[in-house]
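**Q** Pasted the sequence and its predicted model underneath.
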Amino acid sequence: MKLTVAFSAHNDPTRKGNAPRFLRLMSCFAGGVFLSTCLLDLLPEVQAGFTKVFEDSRIQIDYPIAELVIIIGFLLVLTVEQTVLSCEEKHRLPSTNVMNMPLLDIDSSDDESVDNRNTEFSARLRSFALLIALSLHSLFEGLAVGLRNESTGVVRLFTAVAIHKCILAFSLGLKMVQSKLSRCTILGSCLCFAVTSPLGVGLGIVFDAVLSDFTSVAVTAILQAIATGTLFYITFLEVLTNEINAFGDRFWKTLCVTIGVVSMASLVIISE
């Protein structure tokens, strides 16, 4: 019997991954964009939204409710991913008692193939979670534009949102390509992300005419917090972890993450 020893990409210094070097560096840039978006853009918006809800309802509470809802969003993606992967493993792995198998009959290539399939499936699942999170964020940005009444504020906010959305669209498309999704799936995802801001503008105009300020702010704050937790999960457990721990280009990867953070930090200053 043949005993095959498999090494992961993190342990094999001669393997640099399937993606070209440029894509890996751009993925680090995307990680910096997502990191800055989480901490400098989404988190302050969520905190401000919940603060306004509590002020309007005249509720005084010291407990960090906004942060708790963000954690719920984080755990939601974690639970869904681990549940699906657990079902995949039970379906694909043979129901054999490993303890009763001879040592020489173990072929680790089977385990490697299962791990590779689970890794690819996990990457695709996280890509869709990223799409949902960024689409919700884009929807809420459109809502902010639609709820503005003064023309000067609308033009300034629209310009900031457009620039911000371009960088996020590039980062989202990059992660979709790296997840080895089909071309039709990538195009459909990009189209879905593209229409969210115009849809948000239309909903903002409708909400301004129909719903009360309290209801719209409360719903927006809750959904924005869940989206923030989702983006936190994708940023730290998918993008930055995989790319930073991969072999080689340590300086350039760090530089790309820094450039991504600085880019989004600059846009936050412009949009203020």
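**A** Perfect, thanks for sending it.

**Q** alpha carbons only for contacts and neighbour counts from here, please
**A** OK.

**Q** all helices of the protein, in order?
**A** Taking DSSP state H as the test, the helices found in the chain are 21-36, 43-56, 65-92, 108-146, 151-178, 183-210, 213-234, 240-245, 250-271.

**Q** Let me have the ones you listed in JSON lines, extended by distance to residue 14.
**A** Conversion of these to JSON lines gives the following (distance: least, CA to CA, whole Å):
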{"stretch": "helix 21-36", "distance to residue 14": "14"}
{"stretch": "helix 43-56", "distance to residue 14": "40"}
{"stretch": "helix 65-92", "distance to residue 14": "29"}
{"stretch": "helix 108-146", "distance to residue 14": "18"}
{"stretch": "helix 151-178", "distance to residue 14": "20"}
{"stretch": "helix 183-210", "distance to residue 14": "30"}
{"stretch": "helix 213-234", "distance to residue 14": "27"}
{"stretch": "helix 240-245", "distance to residue 14": "14"}
{"stretch": "helix 250-271", "distance to residue 14": "15"}
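
**Q** adding another structure so you can compare the two:
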Amino acid sequence: LRHEDEDIHEGVDGIIVAKATAMVILFLASLLFGLIPFKLAKWCNWIDQDTGRKSKTGKTIGALLCFGGGVLLATTFLHLLPEVGDNIGHLEEQGLLPTFPFHAAEFLMCLGFFLMCLIEEIIHMYLRRSQRRCTPAVATETAFERASRRSFRNGSISTADLVSSNDSIPQKHQMTGLDSVHAQIPAGHTHLHGHTHLPQGSTESEDIIVSSLRGLLVVLALSVHELFEGLAVGLESSASNVWYMFGAVAAHKLVLAFCVGVELVVTHTRTYLAAIYVVTFAAVSPIGIGIGIGVSAAGDAASSSVPAAILQGLATGTLLYVIFFEILSKDRSGFIRYLATLIGFALMFGLQFLTGHDHSHTDDNGAHGHSHSRSARATT
């Protein structure tokens, strides 16, 4: 018994170490990928690129995002959803959950999907009110504002908007940043493009605050998805599953961090604001992992497994929302992006096939594989 207890404690310690390591790596890597565009902008002279070259850059980033979407697609349906089903079936057999007359895993996934929709709508309501209060001081708008405006029409804040926002508007018509344009205005008034008068005094300060807040809110809206992705990592029950999920989340997170960094460069966002945006975006996934660790470690293993299984099901639904509303949206047409999505899916499928990845649970009653949760609910 003593040896068994020692093995259990070593296993738990190994899982915590894996999750803590994933937190640190994901934060530092996201921070690095978010800051890389600032160096590349100097080396490659992005700011003075013509529209064609910028369009090519946007297409490349879009293809990489679709690759991450394919990775998440395989992870959601081939890894997370079966694992949630197995966990719920395992809890039903132990008597910790009642036997549901429906597929509980799929139901939790749908709940998570609608939860993310609700969060998006709340954010949109706040953004719309902020936009109505903001006096339009200039005729042009930032990439973040274009993404926000497009999201109002489409019903979601999509990374497709962040990728394509600079492809559709020539450089000479882009605003010089979320608020840097105001820093270049001397006392009195200044003409932008020969015909726009900017107000002075308190109105100018309010415009700076509202514009900066709007950009931060768009980044936070994208970060909500990353929080739940981190939660999915933090709720895993084995070190191998942690690293599998870490790879899937990182494939999407790092490309998206690079995309956010590119937008901050193109819009000439002030340095301290860019730092806030990048650090905020980099930190949310590790925070989600930390929340998952706390939920998994709370109380005894049996009681904590119930909220962990429920949260994991909800996190699966939020990933579903990210895949189909943020990544694989109607704006992402084209064979290259389709091929990138297919390659991402095939990569994770091949990895799972070659490593013999499964979601078994072992306890006093023996091993529980994929089949038990389906059969348990099928008999209801």
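**A** Sure, I can see it. Everything numeric in this text was worked out from a predicted model, so none of it was measured.

**Q** Which one of the helices of structure 1 lies nearest to residue 15 of structure 1?
**A** Closest to residue 15 of structure 1 of the helices of structure 1, according to CA to CA: helix 21-36, at 11.8 Å.

**Q** Check the mean deviation of the closest one from structure 2.
**A** Here helix 21-36 of structure 1 is compared with structure 2 after superposition; its mean distance to the aligned residues, by mean CA distance after the TM-score superposition for structure 1, is 1.0 Å.

**Q** Over which residues of structure 2 does that helix lie when aligned?
**A** Helix 21-36 of structure 1 corresponds to residues 59-74 of structure 2 when matched by TM-score structural alignment.

**Q** For that stretch, buried residues please.
**A** Of the residues in stretch 59-74 of structure 2, 59, 61-74 count as buried by neighbour count, 16 or more other CA atoms under 10 Å.

**Q** which one of those sits closest to residue 227 of structure 2?
**A** When these are compared for distance to residue 227 of structure 2 (CA to CA), residue 72 comes out closest, at 14.6 Å.

**Q** Report the separation between the residue nearest to that closest one when sequence neighbours are not counted and residue 344 of structure 2.
**A** Residue nearest to residue 72 of structure 2 in three dimensions, not counting chain neighbours: residue 248, with 6.1 Å by CA to CA, 6 or more residues apart in numbering. For residue 248 of structure 2, the distance to residue 344 of structure 2 (CA to CA, to the nearest Å) stands at 9 Å.

**Q** thinking again about what came up before, distance from the match of helix 21-36 of structure 1 to the middle of the chain?
**A** The chain centroid and the centroid of stretch 59-74 of structure 2 are separated by 12 Å, computed with CA atoms, centre = their mean, to the nearest Å.

**Q** got it, and stretch 196-206 of structure 1?
**A** The gap between the average C-alpha position of stretch 196-206 of structure 1 and the chain average comes to 22 Å, counting by CA atoms, centre = their mean.

**Q** what does that stretch rub up against?
**A** The list of residues contacting stretch 196-206 of structure 1 from outside it, by CA atoms under 8 Å, 6 or more residues apart in numbering, reads 135, 136, 138, 139, 140, 141, 142, 143, 144, 145, 146, 147.

**Q** Tell me the one of those residues nearest residue 220 of structure 1?
**A** Comparing these against residue 220 of structure 1 with CA to CA places residue 140 closest, at 7.1 Å.

**Q** what do residue 248 and residue 344 of structure 2 both touch?
**A** When contacts are counted by CA under 8 Å, 6+ apart, residue 248 of structure 2 and residue 344 have 68, 71 as shared neighbours.

**Q** so who does the residue nearest to residue 284 of structure 2 when sequence neighbours are not counted touch?
**A** Of all residues beyond its chain neighbours, the one nearest residue 284 of structure 2 is residue 227 (5.1 Å), with distances taken as CA to CA, 6+ apart. For residue 227 of structure 2, the residues meeting the contact criterion (CA under 8 Å, 6+ apart) are 284, 285, 286, 287, 288, 289.

**Q** I'd like these as a markdown table, with distance to residue 262 of structure 2 and neighbour count appended.
**A** Compiled in a markdown table, the contacts of residue 227 of structure 2 are given as follows (distance: CA to CA, whole Å; neighbours: other CA atoms under 10 Å):
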| residue | distance to residue 262 of structure 2 | neighbour count |
| --- | --- | --- |
| 284 | 19 | 25 |
| 285 | 20 | 31 |
| 286 | 22 | 27 |
| 287 | 24 | 19 |
| 288 | 25 | 24 |
| 289 | 26 | 28 |
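
**Q** Need those in CSV (columns: distance to residue 309 of structure 2).
**A** Compiled in CSV, these are given as follows (distance: CA to CA, whole Å):
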residue, distance to residue 309 of structure 2
284, 21
285, 19
286, 19
287, 19
288, 15
289, 15
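
**Q** Please list which of these are preserved in structure 1.
**A** When these are mapped onto structure 1 through the alignment and contacts are counted by both residues aligned by TM-score structural alignment, their matches' CA atoms under 8 Å, not one is preserved.

**Q** which residue in structure 2 lines up with residue 190 of structure 1?
**A** Pairing criterion TM-score structural alignment: the partner of residue 190 of structure 1 within structure 2 is identified as residue 282.

**Q** and what of residue 218 of structure 1?
**A** Checking TM-score structural alignment: residue 218 of structure 1 goes with residue 306.

**Q** what's the burial count for residue 219 of structure 1?
**A** The criterion is other CA atoms under 10 Å. On that basis, residue 219 of structure 1 has 14 neighbouring residues.

**Q** And residue 133 of structure 2, by the same measure?
**A** Considering only other CA under 10 Å, residue 133 of structure 2 is surrounded by 12 other residues.

**Q** how close does it sit to residue 150 of structure 2?
**A** 18 Å.
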